[in-house]
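Participant: need coordinates for the following:
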Amino acid sequence: MGTVNMLAERSRGPRLRADASRNRERIVAAAREAFVEYGAEVTLDQIARRAGVGNATIYRHFADRSELNRQVTLEVINRIVELAESALDERPDAFEALRYFVHGAAAERIGALCPMSSDGWETIAAELEEKRDRLARAVEAIMDRGRGEGLLRPDVSSGDIMIAITQLTRPLPGMGCLHLERFFDRHLELFLDGLRAPARSVLPGAGATFADLQRPH
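Facilitator: This is a model prediction of the structure:
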């Protein structure tokens, strides 16, 4: 009987681990959606209901709210980095690569998620450094290609792109989200048109860089 029980426990082990992994993924996905919909003050109860789990399940996976925020931020940044690198590798037309990246990054709603990532930033900063460097290299390579092909105006920089994506995906004050995502693609195309060469205006000041977007230590 002991051998049978041992075999049963072994057979359940991988399944239990798979179930726990799926629960963790559901929680992170639900948290991201809830942050976008309700803002940084969303409650764990709202996240748990959206994920279809209890609050205790959240605490089994995440020590506290800051840890959950951190994981959501890291996963979003991971997807944006992969998006930029795939745009660079798979889209030979430089402006199409930039369009692909801008629309994909906007779909992650990074503007809506910015306030959420401010809590516990110090613990996430080191993990983000390598990802930020990869993102900067990919976006700057896309833009260098666009300038070289005469498609991109020369007075914009990679930081300008990230600031615009963030601002265009941030909910309007006092209005909630109000399904503003239906306007994102329209306004992103207006923004992209402004990046095309030849430039039809003179931009004031200097372009933003990724270094400008880093928090002071």
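Participant: for the rest of this, base every contact and every neighbour count on C-alpha atoms.
Facilitator: OK.
Participant: show me what contacts the residue lying closest to residue 62 once chain neighbours are set aside?
Facilitator: Closest residue to residue 62 apart from its sequence neighbours, by CA to CA, 6 or more residues apart in numbering: residue 68 at 5.9 Å. Counting by CA atoms under 8 Å, 6 or more residues apart in numbering, residue 68 makes contact with 28, 31, 62.
Participant: another sequence for comparison is provided below:
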Amino acid sequence: MPPVGARRPQPYEPGRSTTVNTAATALKRTGEPRLRADALRNRERIVAAAREMFVEHGADVSLDEVARRAGVGNATLYRHFADRQELVRRVTLYVTHRITDQAEAALAEEADGYEALRRFVHAVVDERVGALCTMLAGTAEERGEHTEARERLEGAVERIMASARDCGRLRADVEFGDLMVALTQLTRPLPNSGCLNFDRFAHRHLQLFLDGLHTPARSELPGSAVTLEDLRQRP
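Facilitator: Now for the predicted structure:
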């Protein structure tokens, strides 16, 4: 039962949380002169199309197909992105910023920390991070702007979890890594299904997961909580 006076959670509405503050900066390369409005729109279309196709088919999708979905010519795509690696970097940076924007907006706009957490994780589902997880994972070769974006995301998520604990609604035996691993698994498309009808079950199953995060805990978790340091360890 929620605390007396707490707002009763409402079913998630896809698209409800749309605040985006800094994601657009990921579309611009460091040191690049200001783009004309039409050039910026083309870049936005390319990044959006690439993100959709990476989710559906993986990062090896044909760049010709990306350009076709974006409604631009191949020359336009290569004018903005020298190669596949550069496009992948822009997409991962863009998605990382979008997720962080959602986390910060939820924390600023929700009075209850657990409601901020609930809003944030549903927004993460909409970003399909499970399908992009291999691209989003930090590598030794990541650039400074990617390191900064990842650290900003980590800080925002940890603040949301701390706020949810402070209001007495998040169980104490879960950490950052537990949340992010679960979100990655819950947003990974089923084999051979792409993203067809994804919303039919993803948000429903996510709510089951959220119920398991709620305190008081109904069971003892095996092992120890997965921390941020655990996720940073590499084989």
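Participant: returning to what we had before: assign the residue nearest to residue 62 of the first structure to helix, strand or coil.
Facilitator: Of the three states, residue 68 of the first structure takes helix according to DSSP: H, G, I helix; E, B strand; the rest coil.
Participant: to which residue of the second structure is it aligned?
Facilitator: Taking TM-score structural alignment, residue 68 of the first structure has residue 87 as its aligned residue in the second structure.
Participant: what does residue 147 of the first structure give?
Facilitator: Match for residue 147 of the first structure (TM-score structural alignment): residue 165.
Participant: could you confirm its match falls within a helix?
Facilitator: Yes: the assignment for residue 165 of the second structure is a helix, going by three-state DSSP.
Participant: so how far is residue 133 of the second structure from it?
Facilitator: 27 Å (CA to CA, to the nearest Å).
Participant: for the helix or strand hosting residue 142 of the first structure, give me the average deviation versus the second structure.
Facilitator: If you go by DSSP states H and E, residue 142 of the first structure is part of helix 121-148. Once fitted to the second structure, helix 121-148 of the first structure is off its aligned match by 2.5 Å on average (mean CA distance after the TM-score superposition for the first structure).
Participant: and the host helix or strand of residue 7 of the first structure, what's buried?
Facilitator: Per DSSP H and E: residue 7 of the first structure is located in helix 2-38. Using 16 or more other CA atoms under 10 Å as the test for burial, helix 2-38 of the first structure gives 23-24, 26-37.
Participant: by contact count, what packs against it?
Facilitator: Packed against helix 2-38 of the first structure by the contact rule (3 or more CA pairs under 8 Å, 6 or more residues apart in numbering; DSSP states H and E) you find helix 44-51, helix 55-61, helix 65-90, helix 110-117.
Participant: and those, which is most packed in?
Facilitator: Highest mean neighbour count of these: helix 110-117, a mean of 21 (counted as mean count of other CA atoms under 10 Å).
Participant: for residue 109 of the second structure, see how far away residue 118 of the second structure is.
Facilitator: Using CA to CA, residue 118 of the second structure is found at 13 Å from residue 109 of the second structure.
Participant: centroid-nearest residue for the first structure?
Facilitator: residue 76 (3.2 Å; CA atoms, centre = their mean).
Participant: list the contacts of it.
Facilitator: Residues near residue 76 of the first structure by CA under 8 Å, 6+ apart: 108, 110.
Participant: quick one on the thing from earlier: what's the angle from the helix holding residue 142 of the first structure to helix 65-90?
Facilitator: 20 degrees (axes from the mean of the first three to the mean of the last three CA atoms, to 10 degrees).
Participant: for helix 121-148 of the first structure, packing partners?
Facilitator: helix 65-90, helix 94-107, helix 158-168.
Participant: including distance to residue 176 of the first structure, could the ones you listed go into TSV?
Facilitator: Output for these, formatted as TSV (distance: least, CA to CA, whole Å):
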stretch	distance to residue 176 of the first structure
helix 65-90	20
helix 94-107	17
helix 158-168	14
